[in-house]
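*Asks:* fold the stuff below for me.
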Amino acid sequence: MEKGNATSDFILLGIFKHTRPHLFLFMVVLTMAIASLTGNALMLLLIHLDPGLHRPMYFLLSQLSLMDMMLVSTIVPKMAADYLTCNRSISPTGCGLQIFVSLTLGGGESFLLAAMSYDCYVAVCHPLRYPVLLSWRLCFQMTLGSWLLGAADGLMQAAATLSFSFCSAHEIDHFFCEAPTLVRLACADTSLFENVMYICCVLMLLIPFSLIVTSYSLILSAVLQMRSQEAHKKAFATCSSHLAVVGLFYGAAIFIYMRPKSYRSANHDKVVSAFYTIFTPVLNPLIYSLRNNEVKEALKKCLGKCANFRCPQT
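*Replies:* Predicted coordinates:
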């Protein structure tokens, strides 16, 4: 098989075709992406403006919203432009940037969810010691660590992936540059890199997941010892939103990065990638806003202020 120029553009084959059903699906995806950006931006605005949300729990949630906004902004505009203009090329630099950003945000979100599970553990098991066990300093350190660990993984995998020589077709059967898909185009033995990448992804997922499981095991143990039904409801309300987000994130991530090669399918990968890059970011703010009374109260106050600003009393 011929080797292509390492500096030539790649071609993204995309997920949609120019048919009426696919045009409808494209409009649905675009609407979901806009809703995701709007919902996460609103969540960031509420957390910034409402003093009642100036707590470590909501700071971590604001970082989750920021990561979701960045992920959608990195993937969807290019996908939409490719579909509307039929110009599906992407430069190696642009491809590397997509790999770096998507892996940075994916890895960062994995560790951020672990930090949020610790927040749930402290809130349920040690509420009186919450300011000590989860100080602002520790909150900032966990957040910075999440970003740095994700960035290290993204930089390593993006650089290693683009170091290969690729076959002359340069066609990526995906709607954005994803490391596992791009590696399949390499005209070299990539087995060592794929094994290292697999181990790296497993560690990036399993280490935070182990922390999450440990936190919720301790939470469950504490809840079972509570005699008050009201305490049970409060503990469930504190952690249920986070558990839902964890389930969505890890379900998609495990499907994409931890399956054996023999079970991989390009169409399945594209559908699941669309789920975690577009649909999960729009679900996260909905889950937290619908199941969190403090966020709902902050939203009501914000809407009330907007209504008073538009309609001043005479």
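*Asks:* when you work out contacts or count neighbours from here on, use the C-alpha atoms and nothing else.
*Replies:* Fine.
*Asks:* buried set for the helix or strand hosting M79?
*Replies:* When secondary structure is defined using DSSP states H and E, the element that contains M79 is helix 56-85. Residues of helix 56-85 classed as buried by neighbour count (16 or more other Cα atoms under 10 Å): 56-76, 78-80, 82-83.
*Asks:* by contact count, what packs against it?
*Replies:* helix 20-49, helix 92-125, helix 136-162, helix 280-290 (3 or more Cα pairs under 8 Å, 6 or more residues apart in numbering; DSSP states H and E).
*Asks:* centre of the chain to that helix, how far?
*Replies:* Here the centre of helix 56-85 is set off from its chain's centre by 8 Å, with Cα atoms, centre = their mean, to the nearest Å.
*Asks:* for the stretch 151-300 of the chain, which segments are assigned as strands?
*Replies:* If you assign secondary structure with DSSP state E, counting those that start in this stretch, the strands in the stretch 151-300 of the chain sit at 171-172.
*Asks:* tell me, how many residues neighbour A152?
*Replies:* Residue crowding around A152 was assessed by other Cα atoms under 10 Å; the count is 15.
*Asks:* just to revisit the earlier point, quick one: the helix holding M79 to helix 280-290, angle?
*Replies:* In this structure, helix 56-85 runs at an angle of 140 degrees to helix 280-290, with axes from the mean of the first three to the mean of the last three Cα atoms, to 10 degrees as the basis.
*Asks:* another one to check against the first:
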Amino acid sequence: MAKKVLVAADVRGGRLRKVTYEMLAAAGRVADGGTIAVAILGHQVENLATGLGDFGADMVYVADAPQLQEYTPAAYRKVFLEVVRGFAPDVILFAHSAVGRDLAPMVAMRLGAGQVSDAVDVAMENGQIVFTRPIYAGKAFTKVVVREGVTVATLRPNNLEAASGGQGKSGTIQKVDVQLEPVDLSTTVREIVQKATGGVDLAEARIIVSGGRGVKSADGFKPLYELAEALGGAVGASRGACDAGYCDYALQIGQTGKVVTPDLYIACGISGAIQHLAGMSNSKVIVAINKDPEAPIFQVADYGIVGDLFEVVPKITEAVRQLKAQGV
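*Replies:* This is a model prediction of the structure:
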């Protein structure tokens, strides 16, 4: 049965994050020939709507206003619900990001909809939309179905293949009239302080080099940054390394940090506590480097190197550089 699917675009730094295209791919799976719409909220974001039809969007709603420059719950909720009323979707997809995790439950509550959080896969089975999500810190997976009413779901980034271009849809763009009352602007963002974590967004990185307590100090992260730079990846860390003051909490990966699913995850000096595994165990390929052959990280690793990371990592970096110099 054809369905109407609304994708909440994930915007950061004036651009659409990759997870937006992953949600468009998911929308294509579940729409079953129905209509796919994208909602873009922000300020000076009209240009982002151009070309989304090529990725499967039939309609693009653009809510562009200075009051939406930064995310505030009440304002975004009101404007997004206006889009929902105009489009009347059967399914609403959000990214499982900071904004999506906050906005999705508010929207679901106002609509009386069923919500599925942190889905890593979406499929059609016997005419029903089936979401797969991890439970027990990633030790197991459960399949969830919303049997009636509107379905609201958040999708974990980097788990679904992004929609490819060339679909040839027109992608009709419709501007949303943003009218906000003082009560909708009760929260005001005065300043945003961002911690620099490198040139590659950790949540979207295809390659991550991560360090734990085994790096021993802040200077111990230097070889990891060099390897990440050689590979074109990002640097992450375990909570232990963050708690020890070796790096900023912006790098933390785990149950209380970021959840990542890169193509390659290199764990350096990380023991493999269950809290850390919850944030990276779904990586496609895991390489562990640790002096302790009994470290739990080796139980989830595809490849393991028992050795001193300060000896192993520089050798890997040099090998990568040599291969790149040869054009490999």
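*Asks:* give me the TM-score for these two chains.
*Replies:* For these two chains in superposition, a TM-score of 0.22 is obtained (TM-score structural alignment, normalised by the length of structure 1); 112 aligned residues with a Cα RMSD of 6.2 Å.
*Asks:* got the helices and strands packed on helix 56-85 of structure 1 as TSV, with distance to A179 of structure 1 columns?
*Replies:* Compiled in TSV, these are given as follows (distance: least, Cα to Cα, whole Å):
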stretch	distance to A179 of structure 1
helix 20-49	22
helix 92-125	6
helix 136-162	7
helix 280-290	20
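*Asks:* tell me the most buried of the ones you listed?
*Replies:* Among those, judged by mean count of other Cα atoms under 10 Å, the one packed with the most neighbours on average is helix 92-125 (a mean of 23).
*Asks:* and that one, what does it pack against?
*Replies:* Packed against helix 92-125 of structure 1, as judged by 3+ Cα pairs under 8 Å, 6+ apart, are the following elements: helix 56-85, helix 130-133, helix 136-162, helix 191-225, helix 229-257.
*Asks:* how does it look with 10 Å?
*Replies:* Using 3 or more Cα pairs under 10 Å, 6 or more residues apart in numbering; DSSP states H and E as the contact criterion, the neighbours of helix 92-125 of structure 1 among helices and strands are strand 10-12, helix 56-85, helix 130-133, helix 136-162, helix 179-183, helix 191-225, helix 229-257.
*Asks:* wait, which of the helices and strands packed on helix 56-85 of structure 1 is closest to G251 of structure 1?
*Replies:* Smallest distance to G251 of structure 1 across these (Cα to Cα): 10.8 Å, for helix 280-290.
*Asks:* circling back to that earlier point, nearest to H48 of structure 1, of the helices and strands packed on helix 92-125 of structure 1?
*Replies:* When those are compared for distance to H48 of structure 1 using Cα to Cα, the nearest one is helix 56-85, at 8.6 Å.
*Asks:* report the angle between the closest one and helix 92-125.
*Replies:* Using the same axes, to 10 degrees, helix 56-85 of structure 1 lies at 150 degrees relative to helix 92-125.
*Asks:* could you point out which element follows helix 56-85 of structure 1?
*Replies:* Past helix 56-85 of structure 1, further along toward the C-terminus, the next helix or strand under DSSP H and E is strand 89-90.
*Asks:* how far does stretch 130-143 of structure 2 stretch from start to finish?
*Replies:* Its start and end residues considered, stretch 130-143 of structure 2 measures 6 Å (Cα to Cα, to the nearest Å).
*Asks:* for I11 of structure 1, find the nearest of the helices and strands packed on helix 56-85 of structure 1.
*Replies:* Distances from I11 of structure 1 to each of these were compared using Cα to Cα; the minimum, 10.1 Å, belongs to helix 92-125.
*Asks:* run the chain-centre distance for the closest one.
*Replies:* What separates the centre of helix 92-125 of structure 1 from the centre of its chain is 7 Å, taken as Cα atoms, centre = their mean.
*Asks:* and stretch 206-215 of structure 1, by the same measure?
*Replies:* Using Cα atoms, centre = their mean, we find the averaged C-alpha position of stretch 206-215 of structure 1 to lie 17 Å away from the chain's own average C-alpha position.
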